[in-house]
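Colleague: next input, structure requested:
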Amino acid sequence: MRRSDLVLLMVAMIAAPARADDLTIVSWGGAYETAQNQAVIAPFAAETGLDVEVVVYDGSWTALAERGVPEGWDVIDMLADQARVACAQGLLLKTDPGALFAPEALADFTPFAPDGCAVPQNAYARVMAFDDRAFSGVKPTRIEDFFDTDRFPGPRAVQRSPDGILEWALLAEGVPPEQVYGLLSTDRGLRLAFRKLDTIRDDIVWWQDPATPAEMLADGRAVMAAGFNGRFFDMAQRERAPIDIVWDGRVIGIEVWAIAADTDAPDAARAFVQHAADPATMARLATQIPYGPTRRSAFDRIGINRDLGVPMRAHLPNAPQHVGRALVRDSGWYANTEDLRQRRFRDWLGDDD
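Modeller: A predicted model of the protein is given here:
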């Protein structure tokens, strides 16, 4: 569907009477969904005249698979690796990217273009952050500092999961970013990563809720934390907590839009995905919340968050001005190693943890 076709479809939608079940969008809830509604969903509903309902799920492909995709779901916000698995399971509608976007638009996507089941929509990152009050002199500046308890003593808040921390362990061992996932695909790489984790085992405080690491830094339960850039941003900017983000070693994840295989509104779903992937729409979202656009042409459109008075480009994980090492989360590796990495992580934790 080209842009001209989208315009015609929107005209038809505006002319047609809206139904209560016109389009159901599945997202993650919280501040992210609020920003998404303001920047993406509400403008689409206003432009098309469609009734758009938003429902919340846990983000996993298994939520789609347990009883088939729940009836009425149309467009789903997913992590790229989860969409990859769901696509292979036949849970998502396959669409030719060339039918949705012109060649110049496809070339504008970064770090990768749409595929048959998913359209990249924003970038988030797993980052290291620290309590500025904990270090009066030298501050942490690189991912190696997360594992250096001599120079930077104190508890480290880490998700009770192998995700992200294994990449950091290899980076801290000097593995170049471009070799990390290849090495983690071997037994030697996994043993090296868990050996590095052994060096901070006694300093780890675990978290499960993504809101927790920022709270731990704010209330002094941890001096460093692994977590998501948006959560640290909110705690620092909205709550004025003395939290600093270290961009070195960031693991950039990509969220995508996918369409349920059994959607009752495929044309409206495709129109929404095109709207959401427009550079102006991506820029509006990034101005609301610090998740970066996945199209290069969107960056120059990102301005100041009016509620906070903060220029947002500096807080985006994929902003071109950030220095330090970065990895793009390898969706293929994550999709293919889920059972293996979870099993090895449980073995490392041991029965007493």
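
Colleague: could you use CA atoms for every contact and neighbour count after this?
Modeller: Will do.

Colleague: now the closest residue to R238 other than its chain neighbours: which helix or strand?
Modeller: Distances taken as C-alpha to C-alpha, 6 or more residues apart in numbering place L308 nearest to R238, at 7.4 Å, with adjacent residues excluded. For L308, there is no helix or strand it lies in under DSSP states H and E.

Colleague: could you tell me how many residues sit around L308?
Modeller: 11 (other C-alpha atoms under 10 Å).

Colleague: likewise D219?
Modeller: 11.

Colleague: go on, G189?
Modeller: There are 19 residues near G189, going by other C-alpha under 10 Å.

Colleague: any idea how far it is from P176?
Modeller: From G189 across to P176, the span is 13 Å (C-alpha to C-alpha, to the nearest Å).

Colleague: compare with the first, here's sequence two:
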Amino acid sequence: MKKMLILSTALVATGFAASAQEVVVVSWGGAYEASQVEAYNKPFTEKTGIKVTMVAADNPASPLKAQVEAGNVTADVFDIEVSDAIRLCDEGALVEIDPAILPPAPDGTPAIDDFVDGALRDCAVANIVWGTVIAYDTTKFPNGQPMTAADFFDLEGFPGKRGLPKNAKRTLYLALIADGVPAAEIYDVLGTDEGVARAFAKLDTIKDSVVWWEAGAQPPQLLADGEVTMSTVYNGRIFDAIVAEGKPFDIVWDGQYMDLDMFAIPKNSPNPEAAMEYLKFATDTERLAGQASYISYGPARKSSAALVGKYKDGVTDMAPHMPTNPENMQNAVLDDPEFWADHDVELNELFNAWLAG
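Modeller: Take a look at the predicted model:
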């Protein structure tokens, strides 16, 4: 992912505004953005003649909020997480989307019945299901490979530095999983003072061995550079490193954190009509299945599953690499956007205080 602030500043400084025949999409960069270009943007332009310009951000919700608050919206569609979609919609920053305008499944099933649970929100439509997983360098552990979240915290059995994201949402749950809390009980435990203390106590055991990351491109690079032997990472990023780049990495699916990404349109976007056409096109059955040929994120539509085939290499079956593969979901933590809407600020304050301590 590129640096968000540099890009958004550059857009504002140049007074950028899309023409009527252009849609500006803010996404996350890297292999994920590349998959969107191939699966969504190129066929959309071919069909409509409307150019699609991509802008990368570390977290697209941040420039979205900043642009709306500044009254200077320079992009049309933003790829954001569910909790951000709910919050920004509540704040009046997003255009409401009627599910009835979305294309039905090929068999005629209405969109509202075809998307997976939680994929349709008042102001956003999901495109992918993705996971934060543990990845490791297979060459670093000749005497046995890690298999569980608990192994991530076992510095004696599996020596080396660990990579973790610098935020509460994607660290506290993993500490609790590693400490024996079942995935289905994570939010009940994390909603208590005792549970939060338990998570930080577990993180204390590896704190001095953690390399903190903030952008999705960093964990595969940290592994490749030998700066860490294990790291949490977005599953599509590490798939790209393993399959496309041939890196000697592997995945531990135990305790994966599953989430959705969603397309949203800010109020007062430069081209709202074209933006809505892009959103409808990019979230139809064929396009979501097509994206799975380029990256291992699960389509947000049920009807897309049967169309998921091989990777672009024509050899690798994609289904086993999907976060939604039943074998990969055995101890998965599903994102709870309502929980994070209520606790995100508080837990991140505690997390930042812990980091500084």
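
Colleague: test my guess that the residue nearest to R238 of the first structure contacts E239.
Modeller: No. Using C-alpha atoms under 8 Å, L308 of the first structure is not in contact with E239, being 10.9 Å away.

Colleague: re earlier: quick check: the gap between the residue nearest to R238 of the first structure and A39 of the first structure.
Modeller: 16 Å.

Colleague: ditto for W28 of the first structure
Modeller: The value you get for W28 of the first structure to A39 of the first structure, if C-alpha to C-alpha is used, is 15 Å.

Colleague: looking at these two, which one has more neighbours?
Modeller: A39 (22 against 18).

Colleague: need the counterpart of that one in the second structure.
Modeller: Under the alignment by TM-score structural alignment, A39 of the first structure pairs with A39 in the second structure.

Colleague: how about that match: what's its closest non-neighbour residue?
Modeller: Q291 (4.9 Å).

Colleague: trace the one you found over to the first structure, please.
Modeller: By TM-score structural alignment, Q291 of the second structure lines up with L285.

Colleague: for its match, what are its contacts?
Modeller: A35, Q36, A39, V40, Y291 (C-alpha atoms under 8 Å, 6 or more residues apart in numbering).

Colleague: 7 Å - rerun?
Modeller: A35, Q36, A39, V40 (C-alpha atoms under 7 Å, 6 or more residues apart in numbering).

Colleague: which of the residues you listed are retained in the second structure?
Modeller: Among the contacts of L285 of the first structure, the ones still in contact in the second structure (both residues aligned by TM-score structural alignment, their matches' C-alpha atoms under 7 Å) are A35, Q36, A39.

Colleague: now what about the helix or strand containing the second one, what contacts it?
Modeller: Translated: Q36 of the first structure. Applying DSSP H and E as the criterion places Q36 of the first structure in helix 30-36. Contacts to helix 30-36 of the first structure, defined as C-alpha under 7 Å, 6+ apart, come from residues S27, L285, Q288, I289.

Colleague: which parts of the stretch 51-200 of the second structure are helices?
Modeller: Assignment of helices within the stretch 51-200 of the second structure using DSSP state H, counting those that start in this stretch yields the ranges 61-70, 82-90, 111-114, 149-152, 172-178, 186-190, 193-204.

Colleague: how close does the fourth one sit to the first structure?
Modeller: Think helix 149-152 of the second structure. Helix 149-152 of the second structure differs from its equivalent in the first structure by a mean of 1.1 Å after superposition (mean C-alpha distance after the TM-score superposition for the first structure).

Colleague: what span of the first structure is that helix aligned with?
Modeller: Taking TM-score structural alignment as the measure, the first structure aligns residues 143-146 with helix 149-152 of the second structure.

Colleague: what span of the first structure lines up against stretch 302-309 of the second structure?
Modeller: Using TM-score structural alignment, the residues of the first structure aligned to stretch 302-309 of the second structure are 296-303.

Colleague: give the buried residues for the matching stretch.
Modeller: Buried residues in stretch 296-303 of the first structure, counted by 16 or more other C-alpha atoms under 10 Å: R296, S297, A298, F299, I302, G303.

Colleague: circling back to that earlier point, show me the contacts for the match of A39 of the first structure.
Modeller: R287, G290, Q291.

Colleague: pretty sure the first one contacts Y40?
Modeller: It stands for R287 of the second structure. Yes. Taking C-alpha atoms under 7 Å as the definition, R287 of the second structure is a contact partner of Y40 at 6.1 Å.

Colleague: now do the contacts for V85 of the first structure.
Modeller: Counting by C-alpha under 7 Å, 6+ apart, V85 of the first structure has contacts W61, A335.
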